[in-house]
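Asks: Show me how the following folds:
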Amino acid sequence: MWLVAHKKILTLDNLQRRGWLLANRCYMCHSAEESINHLLIECDFAKQVWRGFGRVCSILAPPTGDILMAIQRWSSDLPDNLVGWIGFCALHVISWQVWLERNSRVFRDRCLGVADVLKKALLLIVDNLIAHGKISREEGMGWMLDVRRSLDPSYGFALMQ
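Replies: Okay, the predicted model is just below:
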């Protein structure tokens, strides 16, 4: 998140500022110019991941506005409770997973869907909560089973609603 906070992440708009002659169109949604804020908050793909996270966790609203404000808001007063830790982890992990998916599309010509990116993010969030002693391994495994069931189309969950 340091690179994001200092606007150093190499999105297409930042590459253009460095003198690269590139067309600027988001690799995720193909409907807007790629910038840090667009990629991590405004892009339809990122919005769907955030909405899916909100549905699964039922605790947090997705970030809106400026990514730098979201970082400050979600990181400044890290609460000691579980909800605060989940929010703190979610901001970092979901941003990281969207960035990795963007790079996979750019450099490997591979494309995952929203549900797959969300599953990866949720696994990392649970691992982080276990590592910091916020939940037990058993609680984490139970939560992940519930998450997998909720994301499985055979259970009627529709991320794209």
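Asks: from here on, contacts and neighbour counts on C-alpha atoms
Replies: Fine.
Asks: list the contacts for the residue minimising distance to the centre of the chain?
Replies: When CA atoms, centre = their mean is applied to the chain, the residue found nearest the centroid is residue 94 (1.9 Å). With contacts taken as CA atoms under 8 Å, 6 or more residues apart in numbering, residue 94 has the following neighbours: 49, 50, 118, 121.
Asks: For the last one, list the residues it contacts.
Replies: When contacts are counted by CA under 8 Å, 6+ apart, residue 121 is found next to 90, 93, 94, 97.
Asks: coming back round to it: compare the contacts of residue 94 and tell me which has the most neighbours.
Replies: residue 49 (28 neighbours; other CA atoms under 10 Å).
Asks: Tell me which two in the contacts of residue 94 are the farthest apart.
Replies: Spatial extent of the contacts of residue 94 (CA to CA) is set by the pair 50 and 121 at 10.4 Å.
Asks: re earlier: which one of the contacts of residue 121 sits closest to residue 9?
Replies: residue 97 (13.9 Å).
Asks: next helix or strand past the lengthiest helix in the chain?
Replies: For the chain, the helix reaching the highest residue count under DSSP state H is reported as helix 82-103. Downstream of helix 82-103, the next assigned helix or strand under DSSP states H and E is helix 114-131.
Asks: one more, for comparison:
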Amino acid sequence: MWLLLLGKVQTLENLNARGMQLAPFCCLCVGSEESMGHLFLHCCFVDSVWESVLSPLNGQRPNLFNFLTVESFLHAWPRVQGSVFVQKVWELVPYVVIWSVWCARNDVIFKGKRRNAEQVRRETMAYLWNWLAVDEERGDHHFSDLILGWEAMVQGIG
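Replies: The predicted structure follows:
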């Protein structure tokens, strides 16, 4: 399902074709032409978000430039051992980062609102927590556990 949603993402090329004349450059880094691969994997702004979310992995952090497409990246996302809750959190991480980046990008284009990578990282954690709201496993955890225990959680994944 997520891959189908990604296929519907309106890149600048699609928006330009629909009459919204926008510069062909990524509005987050303003250094490269926007594409799905650039926006979600290769943009230096997005790399900062990924770095802050995955920094506890140290040398085991995936090199996003090894992936040409978002789909190949998602297919290569590692499986984890750990509690059911940790597994669910880890499975959601790439989608939540992508969603947060998408929201940040759209806010720049449509509202003129810019955020820095740290703000997007915090929004990522908030989205992650909210996406887990209906999960039975979340009942024993608190948002502060996710924020304060993030490093231990991610290091346990490697």
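Asks: quick one: TM-score?
Replies: Aligned and superposed, the two chains score 0.73 in TM-score terms (TM-score structural alignment, normalised by the length of structure 2); 144 aligned residues with a CA RMSD of 3.1 Å.
Asks: still on that earlier bit, identify the residue of structure 2 aligned to the residue nearest to the centre of structure 1.
Replies: Structural alignment places residue 94 of structure 1 opposite residue 97 in structure 2 (criterion: TM-score structural alignment).
Asks: ok, residue 61 of structure 2 touching residue 55?
Replies: Yes - using CA atoms under 8 Å, residue 61 of structure 2 is in contact with residue 55, at 7.2 Å.
Asks: what's the distance between the residue of structure 2 positioned farthest from its centre and residue 105 of structure 2?
Replies: When distances to the mean C-alpha position of structure 2 are computed (CA atoms, centre = their mean), the maximum falls on residue 19, with 28.0 Å. With distances taken as CA to CA, to the nearest Å, residue 19 of structure 2 is found 19 Å from residue 105 of structure 2.
Asks: One more: residue 8 of structure 2?
Replies: If you go by CA to CA, the gap between residue 8 of structure 2 and residue 105 of structure 2 works out to 15 Å.
Asks: These two: which is more packed in?
Replies: Neighbours per residue (other CA under 10 Å) separate residue 8 of structure 2 from residue 105, with residue 105 holding more: 20 against 9.
Asks: and that one, what is it in contact with?
Replies: Residue 105 of structure 2 neighbours (CA under 8 Å, 6+ apart): 27, 28.
Asks: mind running it again at 10 Å?
Replies: Residue 105 of structure 2 makes contact with 26, 27, 28, 39, 99, 111, 112, 113, 114, 115, according to CA atoms under 10 Å, 6 or more residues apart in numbering.
Asks: buried sites along stretch 92-103 of structure 1?
Replies: 92, 93, 94, 95, 97, 98, 99, 101, 102, 103 (16 or more other CA atoms under 10 Å).
Asks: The contacts of residue 121 of structure 1 into TSV, with extra columns for distance to residue 137 of structure 1?
Replies: Below are those laid out as TSV (distance: CA to CA, whole Å):
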residue	distance to residue 137 of structure 1
90	18
93	19
94	21
97	22
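Asks: For those, which ones persist in structure 2?
Replies: Counting by both residues aligned by TM-score structural alignment, their matches' CA atoms under 8 Å, structure 2 reproduces these contacts from the contacts of residue 121 of structure 1: 93, 94, 97.
Asks: The closest residue to the first one other than its chain neighbours and residue 141 of structure 1, how far apart?
Replies: Translated: residue 93 of structure 1. Spatially, and ignoring its direct neighbours in sequence, residue 93 of structure 1 is nearest to residue 121 (5.8 Å; CA to CA, 6 or more residues apart in numbering). Distance of residue 121 of structure 1 to residue 141 of structure 1, given as CA to CA: 15 Å.
Asks: I'd like the distance from stretch 92-110 of structure 2 to the chain centre, please.
Replies: 6 Å (CA atoms, centre = their mean, to the nearest Å).
Asks: superposed on structure 1, where does that stretch end up, distance-wise?
Replies: With mean CA distance after the TM-score superposition for structure 1, stretch 92-110 of structure 2 departs from structure 1 by a mean of 0.6 Å once superposed.
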